[in-house]
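> A structural model of the following input is requested.
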Amino acid sequence: MSNGSGNERMDFLKRVAGENVIGVPSRFKKYGYRKPSRRHKSGRQVIADESKRISLLLQEEGNGEKRVPKVTYFNVNAPPSTRPTKKYCDITGLVGRYRSPVNNLRYHNAEIYQLVVKPMAPGVDQEYLKLRGDHFVLK
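Sure, this is the predicted structure:
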């Protein structure tokens, strides 16, 4: 390759690059736009938020003598969770998405319902509910 063809190639590339420049800013993007970053809370912030929530609970009770220890990583004394409780299948222990309308047993899928829950003898369902603590006693 000779020195002359290298210069021709560079001239060509400069000319093409000059033609590709758009003089008008795009109306779809703002100049200097950056995607906002997600903000995660540190452990200290989570503990501080829980402490505030506990103090608000105590203020609502109006009992000034009752003291709740400060929430840290080393103690387990904390109010109940605000998240909903998880529901598991009474037969398999997997996630129980469905509930039987007849006996209120939770089950994982239709196969478990057809093979176990539907043909279940009376009284057996109460034993499963007793394990969960959801049984009822007739007086």
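> drop to CA atoms for contacts and neighbour counts, all remaining ones
OK.
> Name the single longest helix found in this structure.
helix 43-61 (DSSP state H).
> Please give the structure of this sequence too, so both can be compared:
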Amino acid sequence: MSNTPGRSMSSTPITTTTTTQVNLHELSEITTKSHSFKQNPNRKQPPNRRYKPSRQLISDELKYIQSKLNSNSNSNSNSNSNSNSNLKKFDINTPTYNSIMSPPSLKPSMKYCDITGLPTNYKCPSNQLRFYNLEIYQEIIKNMPAGLDQEYLQLRGANVILK
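Have a look, this model is predicted:
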């Protein structure tokens, strides 16, 4: 048997005009929808901005505190209490963004190589530069001209300033 374009392999003839019309009709229904096929029209839209900057958090917190103080002063208008005592009571009793004070972390800070930026445990005894491995120490730090080590330390904020 030869595969010619006009012949079909089966004995039953296929009517191509009806199937193509149905397929075109289905395709036109799909493509003419009012929304994209990837977008659900009932989907809730995400907010434009997820996080507020710290400046906005602080200003919102101050507005919240002032609104609480105003409501307290309106309810206590008959008593002789001033707003400063209300503010002190409010700050002591309720934690706010401004009033939460935490101690320094007990976890030691990470130390990074001054040359590569990789985490390290090694420090040069002569100029206090941190290095990642022996290769960096031998190739770069030992052959470093005077004064260049202070520039690397200045980037880290550990430079020595002589007066």
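> what TM-score do we get after superposing?
TM-score of the superposed chains, computed with TM-score structural alignment, normalised by the length of the first structure, equals 0.45; 74 aligned residues with a Cα RMSD of 3.3 Å.
> Could you pull out the buried residues of the longest helix of the first structure?
47, 50, 51, 54, 58 (16 or more other Cα atoms under 10 Å).
> quick one: the second one from residue 16 of the first structure, how far?
For residue 50 of the first structure, the distance to residue 16 of the first structure under the criterion Cα to Cα, to the nearest Å works out to 61 Å.
> try the fourth one
According to Cα to Cα, residue 54 of the first structure and residue 16 of the first structure sit 67 Å apart.
> ditto for residue 125 of the first structure
Distance from residue 125 of the first structure to residue 16 of the first structure, by Cα to Cα: 79 Å.
> Same check on residue 7 of the first structure?
14 Å.
> do residue 124 of the first structure as well
Counting by Cα to Cα - residue 124 of the first structure and residue 16 of the first structure are separated by 81 Å.
> cool, and residue 129 of the first structure?
Distance from residue 129 of the first structure to residue 16 of the first structure, by Cα to Cα: 77 Å.
> out of the two, which sits in the more crowded spot?
residue 129 (18 against 11; other Cα atoms under 10 Å).
> how close does the more buried one sit to residue 17 of the first structure?
75 Å.
> same deal with residue 48 of the first structure?
Per Cα to Cα, residue 48 of the first structure is found 56 Å from residue 17 of the first structure.
> Likewise for residue 7 of the first structure?
15 Å.
> swap in residue 46 of the first structure?
Distance from residue 46 of the first structure to residue 17 of the first structure, by Cα to Cα: 52 Å.
> got it, and residue 124 of the first structure?
80 Å.
> tell me, how many neighbours does residue 19 of the second structure end up with?
Neighbourhood size, residue 19 of the second structure [other Cα under 10 Å]: 11.
> Can you classify it as helix, strand or coil?
Here residue 19 of the second structure is helix, with the state taken from DSSP: H, G, I helix; E, B strand; the rest coil.
> Contacts only, for it.
If a contact means Cα atoms under 8 Å, 6 or more residues apart in numbering, then residue 19 of the second structure has no contacts.
> likewise the one 10 residues further on?
Residues in contact with residue 29 of the second structure, defined by Cα under 8 Å, 6+ apart, are absent; none qualify.
> That one falls within a helix, correct?
Yes - according to three-state DSSP, residue 29 of the second structure belongs to a helix.
> Distance check, it against residue 22 of the second structure.
11 Å.
> okay, now residue 130 of the second structure: neighbour count?
26.
> likewise the one 5 residues further on?
When neighbours are counted by other Cα under 10 Å, residue 135 of the second structure registers 10.
> just residue 131 of the second structure next, same as before
25.
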